[in-house]
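K.L.:
give me the fold of what follows.
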Amino acid sequence: MATTALRRYGSQLKKMWEIAGPAMITEISQFSIALVTSAFVGHIGPLQLAAASIVLNVLEEFALGFMLGIGSASETLSGQAVGAEKLYMLGIYMQRSWLLSIATALLLTPIYVLASPIFHTLLGQEKQISELAGRFAVWMVPQLFFFALNFPMQKFLQAQSRVWVLAGISSAVLSVHVLLNWVFVSKLGYGIIGAAVVGDVSWFLLVVAQVVYMVWGSFDSWTGFSTKAFSSFPAFAKLSLASAVLSWLAFLGLFLFEYS
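P.N.:
The predicted model follows:
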């Protein structure tokens, strides 16, 4: 009896890690994009590191909390669609999530544009740091829209157990990100603005790679863009916003803990 239970436990544990392992690699790789940026900017100087850190650790995390929450709202619905064998709904849910995420990115854009006075006036940062952070944030605006496309696609692929593909794409992009930072920031000396642009390029590559795989990966769940994405949109938006608020509250708790 005990041996049989252990075998079942081992079998279930193996299945869990077959999903969880690649998912962890994906999350760590994508999180490390900002970490690598900070590491290369840190070699430029303390002022540049301070400016980049406040953008990456406060502003970007704030945006990521909302974006991840919006993108994750389709996760439950996608699981239900897979269980009901209505795979075509996965593409519909992803498109709805795209629409809402892009709208969220548009709403967050002014915060990036006005980052300098926000950091200086509201957070009490030094004027020199705030001004440089504001310039860095403006150049990072494209990443908001790549976040908006990335997270819904990520949930779309995860719902169909294409986790190793996600892990491979994310790891490859992280490697390219390191290389681009080494070339443009360390060797060519494009500075903190160069680091921001490299981040934009890396997230762009991540999104493009997933789109190419989704379109050419023989998915029954992707049949192209559909007007069905607009149906039942208010209910989907309500679910997504609730998820976004929960994610943001988790970020806020972590932020207060780190900076208290």
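K.L.:
going forward, measure contacts between C-alpha atoms and count neighbours the same way
P.N.:
OK.
K.L.:
buried set for the strand or helix carrying residue 234?
P.N.:
Using DSSP states H and E, residue 234 sits in helix 233-259. The neighbour-count check on helix 233-259 (16 or more other Cα atoms under 10 Å) flags 233, 236, 237, 239, 240, 241, 243, 244, 247, 248, 251, 252 as buried.
K.L.:
okay if I get these as a markdown table plus distance to residue 124?
P.N.:
Shown next, in a markdown table, are these (distance: Cα to Cα, whole Å):
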| residue | distance to residue 124 |
| --- | --- |
| 233 | 40 |
| 236 | 38 |
| 237 | 35 |
| 239 | 35 |
| 240 | 33 |
| 241 | 30 |
| 243 | 30 |
| 244 | 27 |
| 247 | 25 |
| 248 | 22 |
| 251 | 20 |
| 252 | 18 |
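K.L.:
packing partners of the helix holding residue 234?
P.N.:
helix 60-83, helix 88-113 (3 or more Cα pairs under 8 Å, 6 or more residues apart in numbering; DSSP states H and E).
K.L.:
longest helix in the protein, by number of residues?
P.N.:
Longest helix in the chain, counting residues (DSSP state H): helix 2-42.
K.L.:
residues in contact with the spatially closest residue to residue 222 that is not a sequence neighbour?
P.N.:
With sequence-adjacent residues excluded and distances taken as Cα to Cα, 6 or more residues apart in numbering, residue 222 is closest to residue 91, at 5.1 Å. Going by Cα atoms under 8 Å, 6 or more residues apart in numbering, residue 91 touches 156, 221, 222, 223, 224.
K.L.:
quick one: the helices in the stretch 101-250 of the chain?
P.N.:
115-117, 127-139, 141-158, 163-181, 191-216, 233-259 (DSSP state H, counting those that start in this stretch).
K.L.:
another one to check against the first:
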Amino acid sequence: MENKKLWVVAAPAIFTRFTTFGTGVISQAFIGHIGSKELAAFALVFTVFLRFAQGILLGMANGLETLCGQAYGAKQYDMLGIYLQRGWIVSLVASFLLLPIFIFTGPILKALGQDDQEIADMAETMALWFIPIVFSFIVSYTCQMYLQAQSKNMIVAYLAAAALSIHLFLSWLLTMKYKFGIIGAMVSNVLAFWIPNAGQLLFVTCGGCPQTWTGFSTLAFKDLWPVFKLSVSSGAMLCLEVWYNTVLILLTGNMKNAEVEIDALSICLNISGWELMISLGFMAAARINFFLSVRIANELGSGNSKAAKFSIATTVTTSISIGFVLFVFFLLYRGRIAYLFTESRDVVSTVAHLSPLLAFSILLNSVQPVLSGVAVGSGWQSTVAYVNLGSYYLIGVPIGIVLGYVYNMQVEGVWIGMLIGVFVQTIILIIITCKTDWDKQVSIAQKRVNRPVLARPNPLPSTELTDVGPGRAGP
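P.N.:
Take a look at the predicted model:
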């Protein structure tokens, strides 16, 4: 029964993740056939700057996911629409604050050590095309969190499939047939991100969610501070994960033969990203997000701690099984898939050399995101943020720098250090999950969703909505 519940939501969620992630991969594939410098510039902006913004906005949307999931489990349906509107407000403010990094991409890259002037200048021009994509995340992530809490993610899957098909056709038409180059690829990219958003907004506001959407309300502007705090904690938790790969790209950009190394590494990270979408699909119920966190949030909100624990065991087992199959697959096929992204033999050779590390990354990706989903569903975002900070940046990055630069292992050494950080984080999350008192988490969740300050026009004197970790007192 639990597997049926899992696949009913996770299957369309996985498909949605694949198609959404595939939008960037398709653009990268077409740009890679335009030229290697163009591919390196796109990889820098996409992996460093867009993922930076994506991490913040997706992470902040995870705070909405916790609130919507637990409110739906507690049958407080009217609050989901209010939470969605609050999510729009918080994300819009964050998006405006992110604009300078896309406007000043060139100087930022040079300050970070990018020596190739041509790549930096090309990245600066390309970054301006990513600004409308950043604003697309406001609608995309918040609507997905809102819909996944209600297990209504099939509409998102349909829209994502349509957008991917259009993107593939337009990319070929504008870059290969009519030779518009980078401009053609980026126009198609922007449209691919915004087409699903229009469909999601129409679905939500035009009768697709009659129980939870009752129209726009001034309540959305009340009690924003507690929601903002939870969103910031969620953002910090996820950003520390997303930026981890960004650090890997930045460190690689300062090495010898950086153009080939960045191209090869970006291909490996994209392949790893495809597998990560499966785990995120199990965590999600429709980005940027988590199936398991919805199951946990729903069960905690409804007071069922045993079901929450069983959901964790079932989902982890399924995700690991799929991850192991893909682990073996990429060990066997090594660098052959790289030809989808490039025609450079040097890049393909480097990808083949990095394939064992890619395979181990895929195996870890089948466990770590699912455990993070437990944190999102339970509201432990701030606890996991500290875990990520320690394991990634106090352990993984320093080891990677020593192996890559001191022992001259180059990108391979940096990646090994990063994998060690992910392994440490995974072990800590396993320990936290196993030692959690789930009956206490039920009590915490029910206090959160029943707080009058979040649900009434005339709130009682506010007590802050705080993130809670295992064993800590509730708000």
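K.L.:
any idea what the TM-score comes out to?
P.N.:
The TM-score (TM-score structural alignment, normalised by the length of the first structure) is 0.92; 250 aligned residues with a Cα RMSD of 1.4 Å.
K.L.:
ok so, going back, give the aligned equivalent of the residue nearest to residue 222 of the first structure in the second structure.
P.N.:
The alignment partner of residue 91 of the first structure in the second structure, by TM-score structural alignment, is residue 81.
K.L.:
ok, residue 215 of the first structure next?
P.N.:
Match for residue 215 of the first structure (TM-score structural alignment): residue 205.
K.L.:
quick one, what contacts that match?
P.N.:
Contact partners of residue 205 of the second structure, counting by Cα under 8 Å, 6+ apart, are 213, 215.
K.L.:
what about residue 174 of the first structure, distance to residue 36 of the first structure?
P.N.:
Distance, residue 174 of the first structure to residue 36 of the first structure, by Cα to Cα, to the nearest Å: 9 Å.
K.L.:
looking at the two, which has the bigger crowd around it?
P.N.:
residue 174 (23 against 17; other Cα atoms under 10 Å).
K.L.:
aligned partner of the more buried one in the second structure?
P.N.:
Aligned partner of residue 174 of the first structure by TM-score structural alignment: residue 164.
K.L.:
same question for residue 253 of the first structure.
P.N.:
Aligned partner of residue 253 of the first structure by TM-score structural alignment: residue 244.
K.L.:
again with residue 100 of the first structure
P.N.:
Match for residue 100 of the first structure (TM-score structural alignment): residue 90.
K.L.:
what's the answer for residue 55 of the first structure, then?
P.N.:
By TM-score structural alignment, residue 55 of the first structure lines up with residue 45.
K.L.:
okay but its match is in contact with residue 127, surely?
P.N.:
Yes - with contact defined as Cα atoms under 8 Å, residue 45 of the second structure and residue 127 form a contacting pair (6.2 Å).
K.L.:
picking that back up, helix or strand next in line after the longest helix of the first structure, which one?
P.N.:
Counting by DSSP H and E, the next helix or strand C-terminal to helix 2-42 of the first structure is helix 46-54.
K.L.:
which outside residues touch that next one?
P.N.:
Residues from elsewhere that reach helix 46-54 of the first structure (Cα under 8 Å, 6+ apart): 38, 41, 42, 43, 129, 130, 132, 133, 136, 192.
K.L.:
any of these buried? List them.
P.N.:
38, 41, 42, 129, 130, 132, 133, 136, 192.
K.L.:
distance of the closest residue to the second one other than its chain neighbours from residue 178 of the first structure?
P.N.:
To tie it back to what came earlier, the one meant is residue 41 of the first structure. Leaving aside its chain neighbours, residue 41 of the first structure sits nearest to residue 49 (5.6 Å; criterion: Cα to Cα, 6+ apart). The gap separating residue 49 of the first structure from residue 178 of the first structure is 17 Å, by Cα to Cα.
K.L.:
now residue 128 of the first structure
P.N.:
Distance from residue 128 of the first structure to residue 178 of the first structure, counting by Cα to Cα: 28 Å.
K.L.:
the more surrounded of the two?
P.N.:
residue 178 (19 against 14).
K.L.:
in stretch 199-219 of the second structure, which residues are buried?
P.N.:
In stretch 199-219 of the second structure, residues buried by neighbour count (16+ other Cα under 10 Å) are 200, 203, 204, 208, 209, 212, 213, 214, 219.
K.L.:
tell me, the strand or helix carrying residue 353 of the second structure lands on which residues of the first structure?
P.N.:
Here residue 353 of the second structure, judged by DSSP H and E, is contained in helix 345-365. Aligned by TM-score structural alignment, helix 345-365 of the second structure corresponds to no residues of the first structure.
K.L.:
got the angle for that helix vs helix 36-44?
P.N.:
20 degrees (axes from the mean of the first three to the mean of the last three Cα atoms, to 10 degrees).
K.L.:
which of the residues in helix 345-365 of the second structure are buried?
P.N.:
Those would be 347-352, 354-365, for helix 345-365 of the second structure by 16+ other Cα under 10 Å.
K.L.:
from residue 301 of the second structure, how far out is residue 294 of the second structure?
P.N.:
Distance check for residue 294 of the second structure against residue 301 of the second structure: by Cα to Cα, it reads 10 Å.
K.L.:
go on, residue 192 of the second structure?
P.N.:
For residue 192 of the second structure relative to residue 301 of the second structure (Cα to Cα), the value is 35 Å.
K.L.:
neighbour count: those two, which is higher?
P.N.:
More crowded of residue 192 of the second structure and residue 301, by other Cα under 10 Å: residue 301, with 33 against 24.
K.L.:
so the more buried one, which state does it fall into?
P.N.:
Secondary structure state of residue 301 of the second structure, per DSSP: H, G, I helix; E, B strand; the rest coil, is helix.
K.L.:
which ones are touching it?
P.N.:
Residue 301 of the second structure neighbours (Cα under 8 Å, 6+ apart): 69, 70, 71, 72, 73, 74, 442, 445, 446, 449.
K.L.:
and the last one, what does it touch?
P.N.:
Same thing as residue 449 of the second structure. Counting by Cα under 8 Å, 6+ apart, residue 449 of the second structure has contacts 67, 70, 71, 74, 76, 301.
K.L.:
got it, and the third one?
P.N.:
With contacts taken as Cα under 8 Å, 6+ apart, residue 71 of the second structure has the following neighbours: 77, 79, 80, 298, 301, 449.
K.L.:
what distance do you get for the counterpart of it in the first structure to residue 223 of the first structure?
P.N.:
Using TM-score structural alignment as the criterion, residue 71 of the second structure maps onto residue 81 of the first structure. Taking Cα to Cα as the measure, residue 81 of the first structure and residue 223 of the first structure are separated by 15 Å.
K.L.:
go on, residue 7 of the first structure?
P.N.:
Taken as Cα to Cα, the span from residue 7 of the first structure to residue 223 of the first structure is 41 Å.
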